[in-house]
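Asks: Have a look; sequence and predicted model below, questions after that.
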Amino acid sequence: MLFSKEIVFKLFEAFSIQRWNDLVRPFDLVEMDKTAEKMFLSFIIGKYEEKSGKTINWITLINNAFFELLRRIALCDMKSPVQRIIRSEYPEEYRKLNHWVFDKYRDIITDSAFRDEFAAYLFNPADTADLTLRVLRAAHKYSAIRELDMIRMVNEPFRLIKIDKCLEADIAEFMDMKGVQLLVTRQQPYYFITEIEKLRFQTRWNQTPRVPATTVLGHSYFVAALVFLMARSLGLPAYRLSNNFFAALFHDLPEAVTRDIISPVKQATDHLPEVVKHIEDEIVAQELLPLMDACYREDVLYFIQQEFENRIRVDGTTRCVTSEELNNQYAAPQFYGIDGKLIRAADQIAAFVEADSSIRFGIRSEQLEAGRANILQHYGKGAVVNGFPLDHFFEAFR
C-alpha cells in the first residue's frame, strides 16, 4: 500500500528543512510551508487559466509538487541556484544526482505505479510549454518572491540585489498568465494570498513546546498530502483525488482570520464548537470572500464548510452523504464528491505525528502525551475510514 509510516514520517521531515538560511530571518521559513503556499498559489493561478477557457490537469500538478517535495527532502538545503547550475552545465552529474534521490525512496515508495511516476518525474525531460507545469512553476517562483518580501525589511539591501534580479527574471516568463499578472501588480488575489499567509505565522500546539514546531500553513499541505496518498491507495478516480487534496489544503483556511483554537478550548463546553464554527463562517464571509474571484469562490466555500463530512454538491447545495453513497449513486464527477471523513483521519494522523515526533525528540508534556494517546485510542484495531484501513499505520505505535 502506498500510504505507510515510512513515507508519512519522510514527508514530515520537510518541517525541519530551513529556507533562506544565509539571510536574516525574523521567523522560521521551512520547506513544508513553502510547498503549502505554492499549492495555494497553483490553485489560484490555475483557476484563472480555467476561467479563460484553458484546461489544467490538476492531478499532474499535485503529483509533480509532491515529487518535488520528496526531491527537496532528499537534497535538504542544497540551494536552487546550485541545482540549476548543475542541471544546465553538468547534465550527467544532474542525472546521477536524481538517481541518488530515487534510490533514497526505492524502499519507501512501495507502490510500483507511483514509483514509476516518480522516476518519470526525475528522469524524463519536462515539457516547458505544458500549461499545467507552467502554472506550478509560476507558483513556485512567486512563492519564493513572497518569502523574500517577508524577510526584506530585516536584511541589508545589498544582500538581496542579485536574488531580486534572478527572481524578477524568473517570474517574467509567466507574465502572460492572468493570475500572475494580478499577483505581481497586487490586485485581488495578492490580498487573498497574504491572508492565507497568516497561517504561516500560527504555530500549532501553541500551549506546549515541540520539535519541530509546525505551522497551520504547513500542516494544511501535510494533511492534503496524506489524503492524497490515502485516496491513491484506495484507487479513487482522478476527480476525487483532486477534490480531496484541495479540500484538505483549504480545511483550516478560516483560522487565517480567527487564529488556531486548540482542541481542549474548543471542547470546553458542549456547544462551543458550534459557536466557533458560526463565528468562523461570519468572519470568512466578511473578510475573505471579498478577496476571492468568482472563478474559485464557490469551490473554496465548499472546501471549508463541513470540512470533515463526506459530501457532494448538487445544484449549488452541499449535501452530506455516506462513504457508500460517494462510491455508488454519487460517484460521477458532476457531484464533486469529497471524502471529508478521510480528511479528518489525515488531520488526526498529522496531529499524532506532530506529537509523537516531539516526544521522540525528548520534548514531553501533558498535552502531547494526552493528544497522542487519545488519537491512538480513537483509531483502535480494525479501524477503517471510508474504506481505508488505518491498522497498518497505528499498529506500529501500540
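Replies: All right, it came through fine. Residues are numbered from 1 along each chain as shown.
Asks: C-alpha from now on. contacts and neighbour counts both.
Replies: Will do.
Asks: Tell me the buried residues in stretch 136-152?
Replies: Judged by neighbour count using 16 or more other C-alpha atoms under 10 Å, the buried positions of stretch 136-152 are 136-148, 151-152.
Asks: nearest spatial neighbour of M39, skipping sequence neighbours?
Replies: A139 (7.3 Å; C-alpha to C-alpha, 6 or more residues apart in numbering).
Asks: L41 is in contact with the one you found, correct?
Replies: Yes - when contacts are counted by C-alpha atoms under 8 Å, A139 is listed as touching L41 (5.3 Å).
Asks: Break down the stretch 1-150 of the chain into its helices, ranges please.
Replies: Under the criterion DSSP state H, counting those that start in this stretch, helices of the stretch 1-150 of the chain are mapped to 5-12, 31-51, 58-75, 80-89, 91-105, 112-123, 131-151.
Asks: most tightly surrounded among those helices?
Replies: Of all those, helix 31-51 has the most neighbours on average by mean count of other C-alpha atoms under 10 Å, namely a mean of 23.
Asks: Got another one to weigh against that:
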Amino acid sequence: MGAAAGGGRAARALRLLLLLVLALAAVEYLFGSILDASPLRTYLYTPLHNATQSTLRTSDKTSQVWPKKLTPSATIENSLKNSSQKVAFSNSTNKNNSSRDISNMTRQNVSEDFSTPLLITKIMEGIKNLVTTEDGELKVSEPSLPLCDEMPSDLGPISVNKTEIELDWVEKRYPEVQVGGYYSPPNCTARHKVAIIVPYRDRQQHLAIFLNHMHPFLMKQQIEYGIFIIEQEGTSDFNRAKLMNVGFVESQKQKPGGWQCFIFHDIDLLPLDSRNLYSCPRQPRHMSASIDKLKFKLPYEDIFGGVSAMTLEQFTKVNGFSNKYWGWGGEDDDMFYRIKKMNYHIARYKMSIARYAMLDHKKSAPNPKRYQLLSQTSKTFQKDGLSTLEYELVRVTRRHLYTHVVTNIDERS
C-alpha cells in the first residue's frame, strides 16, 4: 500500500516536472532573450549525439556565396525645382557592405524514440512553424527555398530571331513574368538581383525583338531581374549615358531594398550564349566583347560599350556615367577611365561565350566634342555624373514585360 502510494507520488512529481519543463519551453520561445544563457536552452537545442553545438551554414556548399548584398555607398536626394527633378548622391555616407543572411540553424538527426527531450523538441518545432497574423489568424509559415545553382546545367549557345514582330503580341507572352518586367525563380532563391537598364528612343521594333529574346534568356539563368526601358523625351541629341544614370536612380525606387547590380544594355544587342551570366560581377564586366557585325573580334582592349555590368557599389564609387555626352560615342570610354581611376579593372567572359547579334539600325552622327571631353575625365568625373544628375521625370508605366520610364533630360539654360 505504502509502495503504491509512493509510486503515485513519484508519478505526480514526474508529471509536474514535465509540465514545468513545457512551461519553461514556452517562456523560452516567447522571451528567448531573457533565458539566453539558461540551461534549458542548452538542453532543448543541443543535438542528442556527440555534437556540442549547432552548425551554422549558408548553403549546401562550403564556398562563400557571391555577391553579398550591397548597401548603397551614396544616398539620393530628391527635390523638385522649376518643374525639373534633381537627383544628387552624397559620397559621405557609410559605405560598409552588408550581406543578406540566409543561414539556418541545423542539428543532427535524432533517433525516432519518444523520450522526453525528443517530445519537447517536436513540440517546439511545431510551435515555431506557426505564426500569428495581425488579425489573430494562425497560419503555417512557408519554408524558405534553397539557393539557385550558381551555374544552371542547361546553359549554352542559343539562336536569335531577328524577324519583325508586334510589341502587342510579345506583351501577351511569358505569363511567368510579373507586371513591370519583374521575374524571380519559382523553385529557388536567386543569388543575384539585377536591374536591366536600356536607354531608348524611337526603336519600337527593336524593343519587341529585344523583349522576346531577353526574357527567356534571363529566366533560364535563374536570377531575379527587372527590365527598365528609359526613354528620352525632348529635342536634344540622344544622351545614352545620362539615360543610364536616370535608369539607375529610377529602378532603385521601384524595388523595395533596391537592386544589387545593373546591366546597362543597348537595345540592338542580343546575347547568343546563356553561359554569359547576367549576374553581379566582382569587377566591372564588359559583356558584349564579341559581336557579329564586328566579326566577333574585340575592337580595342579598353572598350566598355554595348552591354556592361556593375554592382551598386562600383557604380556609385565611379559617380555613374558622365552626363555630358550628347550624340554618339565617347561615354563608354569615359566610363573606362572612371573605372581605372577607382582602381577597378574590366573583366570579360571568353570570346566564345560573350557573343552577341546586332540588330540593323541607322548610325547616329558622332559627337564632335567626345575627344575633348575624354581628355578631362580623370579631373572632372567626381563633379560630373550621379552627383550632378538633373532630369524631369515625365511618367513611369509598368507594362507586362517592362517598366517604361519617360524622362526629359534636356539641359536647362
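Replies: Looks like it came in fine. Given the structure is predicted, the values throughout are model-derived calculations rather than measurements.
Asks: Would you report the TM-score computed for these chains?
Replies: After superposition, the two chains reach a TM-score (TM-score structural alignment, normalised by the length of structure 1) of 0.24; 161 aligned residues with a C-alpha RMSD of 7.3 Å.
Asks: of all the buried residues of stretch 136-152 of structure 1, which comes closest to E324 of structure 1?
Replies: Checking the buried residues of stretch 136-152 of structure 1 against E324 of structure 1 with C-alpha to C-alpha, the nearest one is L136 at 33.9 Å.
Asks: And the residue nearest to the closest one when sequence neighbours are not counted, how far from I86 of structure 1?
Replies: Excluding the flanking residues, the one nearest L136 of structure 1 by C-alpha to C-alpha, 6+ apart is S42, at 5.6 Å. For S42 of structure 1, the distance to I86 of structure 1 equals 26 Å [C-alpha to C-alpha, to the nearest Å].
Asks: do P264 of structure 1 as well
Replies: Relative to I86 of structure 1, P264 of structure 1 is positioned 50 Å away (C-alpha to C-alpha).
Asks: Kindly report the same for Y190 of structure 1.
Replies: 33 Å.
Asks: how about the helix or strand F336 of structure 2 falls within: buried residues?
Replies: In the assignment (DSSP states H and E), F336 of structure 2 maps to helix 331-341. Neighbour-count burial for helix 331-341 of structure 2, counted by 16+ other C-alpha under 10 Å, picks out 331-339.
Asks: Which SSE is immediately downstream of that helix?
Replies: strand 355-358.
Asks: Are there helices or strands packed against that next one, and which ones?
Replies: strand 269-271, strand 290-291 (3 or more C-alpha pairs under 8 Å, 6 or more residues apart in numbering; DSSP states H and E).
Asks: A10 of structure 2 is nearest to which of those?
Replies: Among those, strand 269-271 sits nearest to A10 of structure 2 (C-alpha to C-alpha), with 75.8 Å.
Asks: So for that closest one, what gets flagged as buried?
Replies: 269-271.
Asks: So which elements touch that strand?
Replies: Strand 269-271 of structure 2 packs on helix 204-220, strand 355-358, going by 3+ C-alpha pairs under 8 Å, 6+ apart.
Asks: looking at the ones you listed, which is buried most?
Replies: Mean neighbour count, computed with mean count of other C-alpha under 10 Å, is highest for strand 355-358 among those, reaching a mean of 22.
Asks: Next SSE downstream of that strand?
Replies: Next along from strand 355-358 of structure 2, by DSSP H and E: helix 370-374.
Asks: how about that next one: buried residues?
Replies: So helix 370-374 of structure 2, judged by 16+ other C-alpha under 10 Å, has buried residues 370, 373-374.
Asks: For the helix or strand following that helix, which helices and strands make contact with it?
Replies: Following helix 370-374 of structure 2 in sequence order, the next helix or strand is helix 377-380 (DSSP H and E). Applying 3+ C-alpha pairs under 8 Å, 6+ apart, we find helix 377-380 of structure 2 packed against helix 331-341.
Asks: didn't A256 of structure 1 look like it was pressed against E195?
Replies: Yes - the criterion here is C-alpha under 8 Å, and A256 of structure 1 meets it with E195 at 6.2 Å.
Asks: So which of those two has more stuff around it?
Replies: A256 (23 against 19; other C-alpha atoms under 10 Å).
Asks: Against which helices or strands is the helix or strand the more buried one falls within packed?
Replies: Using DSSP H and E, A256 of structure 1 falls within helix 255-258. With contacts defined as 3+ C-alpha pairs under 8 Å, 6+ apart, helix 255-258 of structure 1 has these neighbours: helix 188-196, helix 272-283.
Asks: Same list (the ones you listed) but as JSON lines, adding distance to N98 of structure 1.
Replies: Shown next, in JSON lines, are these (distance: least, C-alpha to C-alpha, whole Å):
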{"stretch": "helix 188-196", "distance to N98 of structure 1": "32"}
{"stretch": "helix 272-283", "distance to N98 of structure 1": "44"}
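Asks: Pick the most deeply packed of those helices.
Replies: Across these, averaging neighbours per residue (mean count of other C-alpha under 10 Å) puts helix 188-196 on top, at a mean of 19.
Asks: which secondary structure elements does it contact?
Replies: helix 31-51, helix 178-184, helix 255-258.
Asks: any idea which helix or strand comes after that helix?
Replies: helix 216-234.
Asks: next helix or strand past that following helix?
Replies: Sequence order places helix 238-250 as the next helix or strand after helix 216-234 of structure 1, per DSSP H and E.
Asks: other SSEs contacting that next one?
Replies: Using 3+ C-alpha pairs under 8 Å, 6+ apart, helix 238-250 of structure 1 sits against helix 58-75, helix 216-234, helix 294-304, helix 340-360.
Asks: Reformat the ones you listed as TSV; add distance to A370 of structure 1.
Replies: TSV is the format used below for these (distance: least, C-alpha to C-alpha, whole Å):
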stretch	distance to A370 of structure 1
helix 58-75	30
helix 216-234	20
helix 294-304	27
helix 340-360	9
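Asks: Pick the most buried one from those.
Replies: Counting by mean count of other C-alpha under 10 Å, the most buried of these turns out to be helix 216-234, with a mean of 25.
Asks: From the contact counts, what lies against that helix?
Replies: Looks like helix 216-234 of structure 1 contacts helix 5-12, helix 31-51, helix 238-250, helix 340-360 (3+ C-alpha pairs under 8 Å, 6+ apart).
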